[in-house]
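Undergrad: for reference, the sequence and a predicted model appear below.
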Amino acid sequence: MDRVADELSQYLLDRFRRTPPDGRLLVGIAGVPASGKSTLARLIVERVNKAAQSSSTDSVAAENALSAPVNEGTSATPVAVYVGLDGWHLTRAQLDAMPDPKLAHDRRGAHWTFDGEEYVAFIRALRKPVDLSHSTDTSSGSQIVYAPSFSHEKKDPVFDSIAIYPHHRLVIIEGLYTFLNIPPWSAAAELLDERWWVEIGEEEAERRLVARHVKTGVAKDMEEAIWRSRENDAPNGRFIRENMMQPTRVIRSVDDPTYSV
């Protein structure tokens, strides 16, 4: 996974050179549950920002390579940021209000248990021109776009917990439905510059998922973990495969339990 992340990070840095100064590079990473997409996304963000920091001693080179302002003598401002789609989960209260609350909770993770409209609004906000003159000014909120995160402790979203500043010109969005080809999701998928699919076999995905569900406490035992994998995760994965917009790149998942998220 490290080698793959290195190669993809370099590819994105090269693309960054061709990104307009007032624009962003938006990358969606999708895959079935346990394909390793979130770990890959985080590795890429880490490597891109490390490259920005290492070039901070030469502000001219940094600006040419990354199209981001750098203050000489200080660490480079991060140019990349990670956003997980899990933040757009509907709350448990919203699931309770559905016609069949038990089904809604059992199928939490299906595309209809997410707030697709708000996700589309978020992507559209990222497409607005950025003003780099305020890139390091965190006191003004006019240029900041906020995203929710997900609390596994509370089992609910945490709203406006991720701030995307003007200096965040590379945004990696990871999740099951980042480029789903049905409304309202398709409107966001069309606005992405890159759509990366992380490929993994269904049997391997189930093996990883069962172990993860037990380890994280999502399931109380192996039997429940297998049920969740087969009755919820696997159907969601098949649905994504059948209804996703054409990926711009397919990445083979690495068989490493460390990256099974």
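TA: Thanks, I have the structure now.
Undergrad: please count neighbours and contacts with C-alpha atoms only from this point.
TA: Will do.
Undergrad: how far off centre is stretch 155-171?
TA: Here stretch 155-171 shows a centroid-to-chain-centroid distance of 11 Å under the convention Cα atoms, centre = their mean, to the nearest Å.
Undergrad: mind giving me the packing neighbours of the host helix or strand of Ile226?
TA: Here Ile226, judged by DSSP states H and E, is contained in helix 222-228. Under the contact definition 3 or more Cα pairs under 8 Å, 6 or more residues apart in numbering; DSSP states H and E, helix 222-228 sits against helix 202-216.
Undergrad: contacting residues around the helix it packs on?
TA: Helix 202-216 has contacts (Cα atoms under 8 Å, 6 or more residues apart in numbering) with 32-35, 219-222, 225-226, 229-230, 234, 257, 260.
Undergrad: list only buried entries from those.
TA: Val32, Pro33, Ala34, Ser35, Ala219, Ala225, Ile226, Ser229, Arg230, Ala234, Ser260 (16 or more other Cα atoms under 10 Å).
Undergrad: in the longest strand along the chain, what counts as buried?
TA: Longest strand in the chain, counting residues (DSSP state E): strand 156-164. For strand 156-164, a neighbour-count test (16+ other Cα under 10 Å) marks Asp156, Pro157, Val158, Ile162, Ala163, Ile164 as buried.
Undergrad: take the one below as the second:
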Amino acid sequence: MDASIQRLSELIKHHARERRILVALAGPPGAGKSTLADSLKKALSAENIQTQVVPMDGFHLDDAILVERGLRPRKGAPKTYDVAGLKVLLERLRSETASDVFYPVFDRATESSRAAADKVGPEHRVVIVEGNYLLLDEPVWRDIAALFDHTIMVTAPLAELQRRLVQRWLNHDYSADEAQEKVAGNDLLNAELVVTRSLAADLTIED
């Protein structure tokens, strides 16, 4: 992974000195996107390139809306996100480089998003947007993919993703049976969708 981070840093930093760069860091749940995003941010910051990580999860639809639409059991699937809102944010990040741009942040403790909970400022030359479906080859999502300067896919074999996802739920005090049910009924379906229906990335990393 260290070699991949160095390669990514070299790829991005030259252009970032000229203008703000938007980077898509896509991949299935459990692939290690957040870890890679944080490591890349540190590597770029060490080169004096101010970087902000913007998780896509802030655009989760609220549980009340998901319940109303019968989608609560599939929370995390593409149709449970405000994809149009995400597109507007990306367009603003490209055009409004001289002012603060605020964005929502998902709070896992309450399972809800907090509006305008963080910001990208004029000092941020690189914005890493991290999320499952940033390269999804479906309507509207394709428009999002076109807004990035660099695209990265981080992935892992499905069996390994399943193991990590089960462990994630076990870490949240779910029983073994409950964890397996959560993964089989939702998480693994989402992972398979990302693996099979994403546009080609500029760079693919298998963790």
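TA: Noted; the coordinates are in hand. For clarity, every value in this text was computed on a predicted model and none was experimentally measured.
Undergrad: now, which of the buried ones among the contacts of helix 202-216 of structure 1 lie within helices?
TA: Under the assignment DSSP state H, those contribute Ala225, Ile226, Ala234 to helices.
Undergrad: residues contacting the one residue sitting closest to the centre of structure 2?
TA: Nearest to the mean C-alpha position of structure 2, counting by Cα atoms, centre = their mean, stands Gly131 at 1.5 Å. Contact analysis of Gly131 of structure 2 by Cα under 8 Å, 6+ apart lists Ala24, Leu25, Ala26, Gly27, Lys33, Pro55, Met56, Asp57.
Undergrad: what's the PyMOL syntax to select whichever of those residues are buried?
TA: In PyMOL, selecting the buried portion of those, with burial taken from 16+ other Cα under 10 Å, looks like this:
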select buried, resi 24+25+26+27+33+55+56+57
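Undergrad: so where do the strands sit in structure 2?
TA: Using DSSP E, strands in structure 2 cover 21-26, 51-55, 101-107, 112-120, 126-131, 150-155, 203-206.
Undergrad: looking at the contacts of Gly131 of structure 2, which is nearest Thr155 of structure 2?
TA: Set against Thr155 of structure 2, the nearest of those by Cα to Cα is Gly27 (5.6 Å).
Undergrad: what's the closest one aligned with over in structure 1?
TA: Alignment note (TM-score structural alignment): Gly27 of structure 2 maps to Gly31 of structure 1.
Undergrad: circling back to that earlier point, now the aligned residue in structure 1 for the residue nearest to the centre of structure 2, nearest residue through space, not along the chain?
TA: By TM-score structural alignment, Gly131 of structure 2 lines up with Gly175 in structure 1. Using Cα to Cα, 6 or more residues apart in numbering and skipping the chain neighbours, the partner closest in space to Gly175 of structure 1 is Leu85 (4.8 Å).
Undergrad: trace that neighbour over to structure 2, please.
TA: Checking TM-score structural alignment: Leu85 of structure 1 goes with Met56.
Undergrad: these two touch, right, its match and Ala84?
TA: No: contact criterion Cα atoms under 8 Å: Met56 of structure 2 and Ala84 do not qualify, at 12.0 Å.
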